[in-house]
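Q: this is a predicted model, with the sequence first.
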Amino acid sequence: MTVHDDLASVQRCLDDLTRSVGRLEKQLGSTSLDLRRVRTDADHLRESVALLRAAAAAGPTAARPELVTIPDTPYDGSLWTDSDDEGLGARDRHAP
């Protein structure tokens, strides 16, 4: 299956879920806190699938961030000459 087919399958399942929640609301009433949570969760799933569809339409390269290379060389020690050692106080001073 392709990504498009999988997303279409997920969308059909969400449509079924939405219809089932609607039937439950008719039977139990929409005032139930638990049922409102289920409705909200189903709506969030629908929004997430829409975002996935948009990302899939943009292609796999758009979703991958550019890698940043971090060098293995040590940092210049002069960057920290005015800082304190964390938890030990200032350099060249004794702890109480």
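A: Structure's in. What do you need?
Q: for the rest of this, base every contact and every neighbour count on C-alpha atoms.
A: OK.
Q: hmm, residue 39 and residue 30 touching each other?
A: No. Using C-alpha atoms under 8 Å as the test, residue 30 is too far from residue 39 to be in contact (9.5 Å).
Q: who has more neighbours, the two?
A: Applying other C-alpha atoms under 10 Å to residue 30 and residue 39 shows that residue 39 carries more neighbours, namely 18 against 15.
Q: another one to put next to it:
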Amino acid sequence: MSIRDDIASVQHSLDDLNRSLGRLEHQLGNHGLEMRRVRLDADHLRESVALLRAAAAPEAPHQPDLVTISDTPYDISLWTDSDDEGVGAQNRHAP
């Protein structure tokens, strides 16, 4: 069985438990301490199974955002105020 199947089976069992508790409350009344404790325990189980389901859900693989780079040349005026990095200034010799 897969994890999803196991969690679905547990959820089905909790639904059965909830229905049975409803019938029991109808017969015994819901004002007793024992009945309230059992109902709270069942609610905690339901919340825990929901957390398990969320934790077991496979996360979608993160796709990096793609940036399209144009093939057209850049405007040469963007580079008029900069030196050629790493090769020194124009008309000068390296030491």
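A: Yes, it's here. Bear in mind that the values here come from a model prediction, so they are computed numbers and not experimental data.
Q: and the longest helix along structure 2, what other elements does it pack with?
A: The helix spanning the most residues in structure 2, taking DSSP state H as the definition, is helix 3-28. Applying 3 or more C-alpha pairs under 8 Å, 6 or more residues apart in numbering; DSSP states H and E, one finds that helix 3-28 of structure 2 contacts helix 33-56.
Q: buried ones in the helix it packs on?
A: Across helix 33-56 of structure 2, burial judged by 16 or more other C-alpha atoms under 10 Å covers 35, 39, 42, 46, 49, 53.
Q: before we move on, what SS does residue 31 of structure 1 have?
A: Under DSSP: H, G, I helix; E, B strand; the rest coil, residue 31 of structure 1 falls in the coil class.
Q: what's the local residue count around it?
A: 9.
Q: where's it relative to residue 23 of structure 1, distance?
A: Per C-alpha to C-alpha, to the nearest Å, residue 31 of structure 1 is found 14 Å from residue 23 of structure 1.
Q: what's next to stretch 26-38 of structure 2, contact-wise?
A: By C-alpha atoms under 8 Å, 6 or more residues apart in numbering, the surrounding residues in contact with stretch 26-38 of structure 2 are residue 25.
Q: ends of that stretch, how far apart?
A: Span of stretch 26-38 of structure 2 from end to end, C-alpha to C-alpha: 14 Å.
Q: which part of structure 1 lines up with it?
A: Mapping stretch 26-38 of structure 2 onto structure 1 (TM-score structural alignment) gives residues 26-38.
Q: give me the number of residues near residue 8 of structure 1?
A: Using other C-alpha under 10 Å, residue 8 of structure 1 has 14 other residues around it.
Q: got it, and the one 3 residues further on?
A: Residues lying near residue 11 of structure 1 (other C-alpha under 10 Å) number 17.
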